[in-house]
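> Test case, fold it:
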Amino acid sequence: MGDFVPAGAPLFRVHGDPVRLDHARVAGLVVLAAERTHGDDPAYGFRKLVDIAERGLAQPFTDPTTAVMVIDRLHDCLRQLANRDFPSGRHHDDGGEVRLIERTLSWAGYVRLAFDELCLAGAASPQASRRLRAALEDLLTVAPPERHPPLERQLDVLVAAVHRSYDDQRDRRAALVADQQGIGSGADLAAESEAATKRAGAGT
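Prediction:
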């Protein structure tokens, strides 16, 4: 789904004797169009969102608020996918024999598509890195345990990238606070958290 097909490229690879196949009929089962579409290819929507966020993070004219808004949408999409079944891409006949195998995007694939580039590109923007951490930590609360490793990997990538981006430990800590607004609702900024910190300090 979504692959570009150059002229003369194969649409299927046949295993076994192809003599009984109607080649024209089989080729006609593939939908070809001038470009990818959102309706049939949800990964294309992810791809375009990531592109918008990356442009918002690119130097010299950064727009981290736009990047945060994109992360909002990616977060929402992945939250809706977190507990859904994903097709295996294996199609069987009535006898249970595999007749067609197609490549499909897995949960790990969607997580990587959404975050691989943004965890690297957003590390130098505190607003983006804080929003990314909030998204990943929230997804860990809704995804089943077997779907945690791709999310945990993204957290590791984000933390490592932030550490490479800042020399001062205080800047690193600030950039890695989970914050749904990027900068605005994190535990280090909320009035209640500040009050609790002052009370704790006064008692020591």
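
> C-alpha only now, for contacts and for neighbours.
OK.

> Check which helix or strand the residue nearest in space to the middle of the chain maps to.
Nearest residue to the geometric centre of the chain (CA atoms, centre = their mean): residue 114, 1.9 Å. If you go by DSSP states H and E, residue 114 is part of helix 107-121.

> same check, this time on residue 132
Counting by DSSP H and E, residue 132 is part of helix 126-142.

> got the buried residues for that helix?
By 16 or more other CA atoms under 10 Å, the buried positions in helix 126-142 come out as 126-136, 139-140, 142.

> Following up with a second sequence; could you model it the same way so I can compare the two?
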Amino acid sequence: MNWNKQYALRSYLRSSMWLVPLAAYVVSLALIRVLGRVDDWLDWSWNWVLEIPAAQSALEVFIAAMLSFIVFTFSSLLVAIQVASAQLTPRIIATTLLRDNTIRFVVALFVLTLAFNLGVLARTQMKIPYLLFTIAFVLSGASVAAFLYLIDYAARLLRPVSIVWRLGEDGLSVLQDVYPVRIEGAHHPSPPMPRLGPADREIAHQGKSAIVLAVDLDTVRKEAERTDGVIEFAHRVGDFVATDEPLFLMHGGAIAADDRLLRSAVAFGPERTIEQDATFAFRVIVDIAVKALSSAINDPTTAVLSIDQLHRLLRAVGRRHLHDDIIRSADGKTRVVFRTPNWEDFVALSCREIRLYGVSNFQVARRLRAMLENLLRTLPEARLPALREELELLDQALDRLAMLPQDLALARTADLQGLGAALRT
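Have a look, this model is predicted:
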């Protein structure tokens, strides 16, 4: 299987809700057969004997309860997800909610218990299999407890603070993978991009028009080394690529590279994912903040919570060596050109839209200033010009507002809480 198909399969498995409950159903069938034989061998019974009709009635109650749990869980989660996506952003469905393992395993427990109880009921015709009946009773009790826990868990999960915190956690993980080297001591800027000149050959995208999700850089580098040339990836992760657009630009000996191998090293999909896309977590958090600042929702506190996570992510990426867009071989020769976001991209993405839509709100203006001033004090010198520019733009935007002098002074005060705990120097 090609790398891009393996990537697509892994991504589908991570974001599919139905696979774990299906596996639980298969496990329940195996448990019924194995434990049924153990029950026949032990011939175990309780100190008191149940009547067969009573045991069947109890199992029927268990089965009805499991069906109710499954139907209620899926219907209520679908409604809750739709409401949350409408108030926050639709992108949280694929990036956060469908990948939640707690929901998967609770639903899997319901399915396993339902199938197990059905199997026990089928065996409770001539006699009561007491071992199976006891396990069915325990599983049903555990399912009731899990159902109550799921209600509380889902209510907490769908809160804006929980969503943006999870996005922040996911964003940190991606930043650590894409930019693994932390800045130690003085930060030196990346060397300039070498002049490659016009491409000697192009490899076009032959599949459906889609978005670049990930690239197998190891395969691309090895192919460039094999041909003793330079391979330039014409796009960035997260870009939309139309059919027949250039995908790779070949320089020097790379004109002899295997087209099919290079195309298989790029994974495409209908929407951006968070795995290799360093800016996507920023994008989703900014979308949540912008929607919260819309006149239809008017929830600046959610925007402040979003800026909290952007502050956290900018602090992390600002302390890491960003790629210089060049991947070299062991002997130092340029082999692959693969462009990634630079520091200015991260800063502009985190600040510009929120400032545009929220500068007139005290909470947003104060929290945005607190973030920029904190980063100016704590990040290396090379990161400061972009932050100073954003702080200057924030001041200019505030100057253009028709505010009373007292309100303008309030809006110019840094506050990590938005409005309520101004920073004092």
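
> Under the alignment, what does the residue nearest to the centre of the first structure map to in the second structure?
Residue pairing (TM-score structural alignment): residue 114 of the first structure is matched to residue 350 of the second structure.

> isn't that match right up against residue 284?
No: Residue 350 of the second structure lies out of contact with residue 284 (CA atoms under 8 Å); the separation is 10.4 Å.

> where along the stretch 1-150 of the second structure do the helices fall?
3-14, 19-42, 52-87, 92-95, 101-123, 130-157 (DSSP state H, counting those that start in this stretch).

> so the fourth one aligns onto which residues of the first structure?
The counterpart of helix 92-95 of the second structure in the first structure, using TM-score structural alignment, is absent.

> what sits against the residue mapped onto residue 135 of the first structure from the second structure?
Aligning on TM-score structural alignment places residue 135 of the first structure opposite residue 371 in the second structure. Neighbouring residues of residue 371 of the second structure by CA atoms under 8 Å, 6 or more residues apart in numbering: 307, 311, 416.

> In JSON lines, list those along with secondary structure, distance to residue 111 of the second structure and neighbour count.
Formatted as JSON lines, the contacts of residue 371 of the second structure follow (DSSP: H, G, I helix; E, B strand; the rest coil; distance: CA to CA, whole Å; neighbours: other CA atoms under 10 Å):
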{"residue": "307", "secondary structure": "helix", "distance to residue 111 of the second structure": "40", "neighbour count": "27"}
{"residue": "311", "secondary structure": "helix", "distance to residue 111 of the second structure": "42", "neighbour count": "21"}
{"residue": "416", "secondary structure": "coil", "distance to residue 111 of the second structure": "46", "neighbour count": "21"}
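
> what's around residue 99 of the first structure, how many residues?
Each residue near residue 99 of the first structure was counted by other CA atoms under 10 Å, and the total is 11.

> quick one: the helices in the first structure?
Ranges of helices in the first structure, per DSSP state H, are 23-27, 42-57, 64-81, 107-121, 126-142, 148-165, 169-175, 191-202.

> so which of those helices gets nearest residue 99 of the first structure?
helix 23-27 (12.4 Å; CA to CA).

> Other residues contacting the closest one?
Applying CA under 8 Å, 6+ apart, the contact partners of helix 23-27 of the first structure are 11-12.

> distance from it to the second structure after superposition?
Following the fit onto the second structure, the mean deviation recorded for helix 23-27 of the first structure is 1.2 Å by mean CA distance after the TM-score superposition for the first structure.

> rewinding a little: okay, the helices of the first structure, which one's buried deepest?
Compared across the helices of the first structure, helix 126-142 shows the largest average neighbour count, a mean of 23 (mean count of other CA atoms under 10 Å).

> Tell me the mean distance between that helix and the second structure once they are aligned.
Following the fit onto the second structure, the mean deviation recorded for helix 126-142 of the first structure is 0.6 Å by mean CA distance after the TM-score superposition for the first structure.

> aligned partner of residue 51 of the first structure in the second structure?
Looks like residue 51 of the first structure aligns to residue 287 there (TM-score structural alignment).

> what do you get for residue 10 of the first structure?
By TM-score structural alignment, residue 10 of the first structure lines up with residue 246 in the second structure.

> Residue 122 of the first structure: neighbouring residues, count only.
For residue 122 of the first structure, the count of nearby residues is 28 (other CA under 10 Å).

> got a list of what it touches?
Counting by CA under 8 Å, 6+ apart, residue 122 of the first structure has contacts 57, 128-129.

> ok, those in the second structure: which stay?
On the basis of both residues aligned by TM-score structural alignment, their matches' CA atoms under 8 Å, what survives of these in the second structure is 57, 128-129.

> Of all the helices of the stretch 1-150 of the second structure, which one comes closest to residue 253 of the second structure?
helix 3-14 (23.8 Å).

> and that closest one, what other elements does it pack with?
strand 266-269 (3 or more CA pairs under 8 Å, 6 or more residues apart in numbering; DSSP states H and E).

> Any chance you could list what contacts the strand it packs on?
Against strand 266-269 of the second structure from outside (CA under 8 Å, 6+ apart): 3-5, 7-8, 210-216.
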